[in-house]
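Engineer: Give me a model of this one.
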Amino acid sequence: MSALRVVPANRHGRERLYVCRPDGSNVAWYDRETGRVNLLGEDSRDAVLQALKPFLTGPVTVGPPPVPTPAELARLTLHPDDDLAPNRPGEALLVALDRDPAHHRLRPDPRRRALTAEETVGTALDGLEDAGWHTLHSIALPGGDRIHHLLLGPGGLFAVHALYARKTRVRVADPMVTVGRREPEPLLRRLRAVADRASYALTAEVHPLLALTGPADVTITVQPRTVRILQDTELPGLGRLGGVLKPADVEALHAMARDRRTWGRV
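Structural biologist: Predicted coordinates for the structure are as follows:
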C-alpha cells in the first residue's frame, strides 16, 4: 500500500489523525487521547504505522476499532434532524426572537429576560460535562410545554426550569412562586408535571429543579415537595452528586433523550 496521507481532524471534541488512501478513503485513524491506532483492515498495519511514525509521541495500541456500545450505535444511527444534542440553551426562544424580533415595541420583551435565564443556567450545566454529566437544552413536548434543560449524570436526572430573577426578591409558597411584584403563579405544579412527563418518556425518575438567576433574596415558606430550588451560582455543586446512575446508564439515557422522537409520545 503506497502514498498514504495523514489528515488531522477534530471530531466530537477529540483530536484525531486519519490515514487515507490517494482516493480519500480511510484505512485507519489515530486517537491521540487514547493512544490508539484503529485499523479498518489488518493488511494495512505496517503501511499505516509507517505513515503515522512522525506523529506518534509514545507507545500506542494497534487494532480494529472497539465494538460500539448500544448507546454509541443509537447515536450513530440518529438522523441529524432528530438529534437534540446540538440545541443551544434557549434554542426555542432564539428561534422565536429571530422570527419576530419586534414582539413588544413599547416595553422590554420578556422573552429576552427568559433567554438570559436559560443561557445563564445552560452555561452552568454545560460546565458539568467533565464530571460525567450531559445536558440537553430546549426540549419541546407535545401541547406546547418545554423542558428548559434536561440534566443527566451520576446523581440522576433533573428537569431544570430557568427563572429570571435578577436583583429581585423571590417568594416560594408551594406551588406558587412570586418574583418581585408580579402575580404569583403555580410554577412548581407545572414543573412537577413536566418532570413526570420526562420520567414517562425515559422510563426513569426525573427530578424537578427550579434554577433562579441572580435573585436578591429567596424566601421559601415550606420546603417544596420533590422540587429542588437552587440559584444559578449553586448549580456547579450538582457535579458532586453521585451514586444513582452508572456511566453506561447515563450514556444510554442520554442517547434516548437526545432523540426527538422519544418526546413525541408524552
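Engineer: drop to CA atoms for contacts and neighbour counts, all remaining ones
Structural biologist: Fine.
Engineer: And what about residue 105, helix, strand or coil?
Structural biologist: For residue 105, the assignment made with DSSP: H, G, I helix; E, B strand; the rest coil gives coil.
Engineer: Report the separation between the residue most central in space within the chain and residue 62.
Structural biologist: In the chain, the residue lying closest to the centroid (C-alpha atoms, centre = their mean) is residue 135, at 2.4 Å. Distance, residue 135 to residue 62, using C-alpha to C-alpha, to the nearest Å: 33 Å.
Engineer: ok, now residue 236?
Structural biologist: Taking C-alpha to C-alpha, one finds residue 236 at 38 Å from residue 62.
Engineer: try residue 138
Structural biologist: When residue 138 is compared with residue 62 (using C-alpha to C-alpha), they lie 41 Å apart.
Engineer: Which of these two has more residues huddled nearby?
Structural biologist: residue 138 (21 against 16; other C-alpha atoms under 10 Å).
Engineer: To compare against the first, here's the next sequence to fold:
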Amino acid sequence: MSRLRVTPTHGQGRGRLYVSLRDGTTVAWYDKDTGRVSLLSGAGRDEVLSVLAPYLTGEVTVGPPRVPTPADLDRLSLHPDDDLAPNRPGEALHAELDALGAAASARSSASPAPSTSSTSPSSLLSRRWRQDPRQAELLAQETVGDRLDGLEGAGWRVLHSIPLPGAARIDHLAIGPAGVLAVRTLPARKRRVRVDDPMVRVGRAAPAPHLRWARRAAERASRALAADVRPVLAVVEPARLDAPPMPTGVRILRDTEIAVLASLGGVLKPADIESLYATARDRHSWLRV
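Structural biologist: A predicted model of the protein is given here:
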C-alpha cells in the first residue's frame, strides 16, 4: 500500500489534486487546468507520478512550484483592508487585549469608589487584564517579530499575524534567500522547555502539540502560496531548551538565534522573494487553505 494519498481540492479557483503523506503533509499537487505536477520535498518524482497515474490526462509538466510572474503581480492591486503587510506582531492579541483594557477602564470610570472591605468589579477586571496570559504571548510575538524584521537588510520580507479560515493564524511568515518559513512563537520566559515530538512542555504546564501545530501552519501556507514552506518553532527566552537536533521537518530556534537566518541562502532569488511576498500579503490568498 502506498504511503501517499490523493485528495481533490478546489483552491484559489482551480481544481487541484493534492498528494500528501499519511500525516497530512502535502508533498505535491496536480493542477488539472495547467497540466502541471508541482513537487515539494518529502516524496520522489516517480512515487508521486505513480499515485497520480489514474488521474493524469494528456501530457503533464513536472517540477517545483512555479513562482508568480510579473503578470500575476499586476493583478494584485490591493485594497488597504486586504493588505496584510501593516499587521503588527500579535495583531489579533493586540485587538483582544485592547478590548479587555477598554472594558476595565470603562468599568472603573462608571463604578463608585470601592469600600475598604471589598474589591470592586472594576479592580478585578483591571487585575485580570494585567495578569492575562495573552500579555506574555504578545510580548513573545513582538520579540520574535522584531528579530525577524531585522532580517530585512539580508533580503528577507516578513508578514505577521496572518489570518486563516477557522480563526487560526500564522504568527509570522518569513520569505528570504533561504526559502519560506512559517514561524510559530512559543513564550517560555525563564522556564525549561522539553521537546518530545510532537509534544512540547513549557515549565510545569501540560505538554501541547506545538510541533504538530507548526507543521500544520506550514502546510496551509504551502497551499496558499503554491510554494515549499518550512515550519519553525521560535522559543522565546527559555531558561533551558531540551530538544533533539532536528525534529522531523521542523527547525527549533531560540529567539536569539533568529539572526543566523541572515547568513543562509541558495533557495530563492530576490525576484522570487518579492513575487511570493506580493502573493502572501493579499488576504484573499489565504481564504481557501
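Engineer: Superposing both, give me the TM-score.
Structural biologist: Here the TM-score for the pair of chains, by TM-score structural alignment, normalised by the length of structure 1, is 0.71; 198 aligned residues with a C-alpha RMSD of 1.8 Å.
Engineer: In structure 2, what residue corresponds to the residue nearest to the centre of structure 1?
Structural biologist: Applying TM-score structural alignment, one finds that residue 135 of structure 1 aligns to residue 158 in structure 2.
Engineer: check which helix or strand covers the closest residue to that match other than its chain neighbours.
Structural biologist: Leaving aside its chain neighbours, residue 158 of structure 2 sits nearest to residue 174 (4.5 Å; criterion: C-alpha to C-alpha, 6 or more residues apart in numbering). Taking DSSP states H and E as the criterion, residue 174 of structure 2 maps to strand 169-176.
Engineer: so how far is that strand off the chain centroid?
Structural biologist: 5 Å (C-alpha atoms, centre = their mean, to the nearest Å).
Engineer: what's the matching range in structure 1 for that strand?
Structural biologist: By TM-score structural alignment, strand 169-176 of structure 2 lines up with residues 146-153 in structure 1.
Engineer: What of stretch 274-281 of structure 2?
Structural biologist: Using TM-score structural alignment, stretch 274-281 of structure 2 pairs with 251-258 in structure 1.
Engineer: residue contacts, residue 74 of structure 1?
Structural biologist: 255, 256 (C-alpha atoms under 8 Å, 6 or more residues apart in numbering).
Engineer: how close does it get to residue 102 of structure 1?
Structural biologist: 40 Å.
Engineer: residues of stretch 257-265 of structure 2 that come out buried?
Structural biologist: By neighbour count with 16 or more other C-alpha atoms under 10 Å, stretch 257-265 of structure 2 contains the buried residues 258, 262.
Engineer: Same question for stretch 105-123 of structure 1.
Structural biologist: 111, 112, 114, 115, 116, 117, 118, 119, 120, 121, 122.
Engineer: Next one: the closest residue to residue 103 of structure 1 other than its chain neighbours from residue 96 of structure 1, what distance?
Structural biologist: Closest residue to residue 103 of structure 1 apart from its sequence neighbours, by C-alpha to C-alpha, 6+ apart: residue 109 at 6.9 Å. Here the criterion is C-alpha to C-alpha. By it, residue 109 of structure 1 lies 12 Å from residue 96 of structure 1.
Engineer: and the residue nearest to residue 61 of structure 1 when sequence neighbours are not counted, what is it in contact with?
Structural biologist: Of all residues not flanking residue 61 of structure 1 in the chain, residue 36 sits nearest, at 4.7 Å (C-alpha to C-alpha, 6+ apart). The contact partners of residue 36 of structure 1, by C-alpha under 8 Å, 6+ apart, come to 30, 60, 61, 62, 63.
Engineer: Let's see the ChimeraX selection covering just the buried ones among those residues.
Structural biologist: Per 16+ other C-alpha under 10 Å, the buried members of the contacts of residue 36 of structure 1 correspond to this ChimeraX selection:
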select :30,62
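Engineer: Could you dump the contacts of residue 36 of structure 1 into CSV and include secondary structure and distance to residue 218 of structure 1?
Structural biologist: CSV is the format used below for the contacts of residue 36 of structure 1 (DSSP: H, G, I helix; E, B strand; the rest coil; distance: C-alpha to C-alpha, whole Å):
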residue, secondary structure, distance to residue 218 of structure 1
30, strand, 52
60, coil, 54
61, strand, 54
62, strand, 57
63, strand, 57
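Engineer: Go through the contacts of residue 36 of structure 1 and name the one nearest residue 85 of structure 1.
Structural biologist: residue 30 (25.6 Å; C-alpha to C-alpha).
Engineer: thought the closest one was touching residue 38?
Structural biologist: Yes. Between residue 30 of structure 1 and residue 38 a contact is recorded at 6.3 Å, counting by C-alpha atoms under 8 Å.
Engineer: picking that back up, do you know how far the match of residue 135 of structure 1 is from residue 100 of structure 2?
Structural biologist: 28 Å.
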